[in-house]
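*Asks:* With the input below, show me the fold.
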Amino acid sequence: MELQLQLYFYHKEIEQSPEYVFNVLNDDQKIIDRVQKLTAITYNSDVTNQRSVGTEGILVYNEANINTEVIFYTDNRRLEFESYVPAGRLWTMVNIVPVEGRSELTISTKLITDSPVSFALYALKIPRVKKQFNDIVGRLEAGE
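*Replies:* As a prediction, this is how the structure comes out:
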């Protein structure tokens, strides 16, 4: 039985343009600089647009290699990717709707697992996940 656990959800209008937000999302170094414990991003192919659908890569997070795949991308509007962790899959979506020079920003991350134990263990991580994502979003809002 597949279990889904919402780890993070954010929906708010921010004072940054969609282009600004995606300038961060499309720059691996800017992502590494913002995500604690993320030290590297590599790709399994030499594609010119690393955010194109089907692009596979490896995130080095907390010294562990995490396989990741882009499952949906629309330039300056939406990015969805899945990360494969021992507990299951982490599905993350960032969606932006332009609003008169600002952005309506939605971020969602959830764990998809078959394991009730993993579900319970990840439920305990929600406060830490929320804090980390809120810090990242706060920096985006501030234009950092």
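*Asks:* For the rest of this, base every contact and every neighbour count on C-alpha atoms.
*Replies:* Fine.
*Asks:* all helices of the chain, in order?
*Replies:* 18-25, 28-34, 116-141 (DSSP state H).
*Asks:* Show me what the longest one packs onto, helices and strands only.
*Replies:* Taking 3 or more Cα pairs under 8 Å, 6 or more residues apart in numbering; DSSP states H and E as contact, the helices and strands that helix 116-141 lies on are strand 3-14, strand 102-113.
*Asks:* this one next, for a side-by-side:
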Amino acid sequence: MQQLPPTLRRRTTVTGDEADAHLGLQPSERYHQIDPAPHNLAYLAHLDQTVQLGDPLASMLALLPCTESYGLIAQKLAQAGVASGGYADWVAYYVGDAYQSAVTWSWATVTQLLQQSQSATIDYAGIYATSYQHELTFWQMAEN
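*Replies:* Purely as a prediction, here's the structure:
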């Protein structure tokens, strides 16, 4: 957010705590003791390297797959009727208007930054594709 021009910064925040949505899944008491897997560390390294470029468009594109995928997966779970039981809080948070507006804002911000971009040296498409590949790996590992 700090890299964005003031006119593009999100003025409203997502209501509720995202951590509460995850805790709604009722993880084991020991979930804090689980070391990040290599694919998680690779993803975090990619995000860190991208943000360190100091380019707001690159940073938004690196984060967009994570932001978007949670909303998309929650929508599919809700459509499939999985929005009950242990997943209810998680699905409700990510299909909620506040979170979905954050996804819409992210896409609108990326679009505006693309229109204003003057950097010919940053591989924006590669950053986005790499983040989405990491995100897909994250979800594939979660499914197993």
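*Asks:* what's the TM between chain one and chain two?
*Replies:* TM-score of the superposed chains, computed with TM-score structural alignment, normalised by the length of the first structure, equals 0.35; 89 aligned residues with a Cα RMSD of 5.1 Å.
*Asks:* if we can go back for a sec, for the helices of the first structure, which one ends up most surrounded?
*Replies:* Highest mean neighbour count among these (mean count of other Cα atoms under 10 Å): helix 18-25, with a mean of 17.
*Asks:* Kindly calculate the angle that that helix makes with helix 116-141.
*Replies:* Per axes from the mean of the first three to the mean of the last three Cα atoms, to 10 degrees, the angle that helix 18-25 of the first structure makes with helix 116-141 is 120 degrees.
*Asks:* Does anything pack onto helix 18-25 of the first structure? Which helices or strands?
*Replies:* Contact here means 3+ Cα pairs under 8 Å, 6+ apart; on that basis helix 18-25 of the first structure packs against helix 28-34, strand 88-99.
*Asks:* closest to Thr106 of the first structure out of these?
*Replies:* Closest approach to Thr106 of the first structure among those is made by strand 88-99 (5.1 Å; Cα to Cα).
*Asks:* Can you give me every residue that contacts the residue nearest to Tyr84 of the first structure when sequence neighbours are not counted?
*Replies:* Once flanking residues are discounted, Tyr84 of the first structure sits nearest to Asn67: 5.4 Å by Cα to Cα, 6 or more residues apart in numbering. By Cα atoms under 8 Å, 6 or more residues apart in numbering, the contact list for Asn67 of the first structure reads Glu56, Gly57, Ile58, Leu59, Ser83, Tyr84, Val85.
*Asks:* Just flag the most distant two among these.
*Replies:* Top of the distance list for these (Cα to Cα): Glu56 and Val85, 14.2 Å.
*Asks:* Have a look at the two and say which one is more surrounded.
*Replies:* Comparing Glu56 of the first structure with Val85 by other Cα atoms under 10 Å, the one with more neighbours is Glu56, at 21 against 15.
*Asks:* isn't the more buried one right up against Glu69?
*Replies:* Yes. Taking Cα atoms under 8 Å as the definition, Glu56 of the first structure is a contact partner of Glu69 at 4.4 Å.
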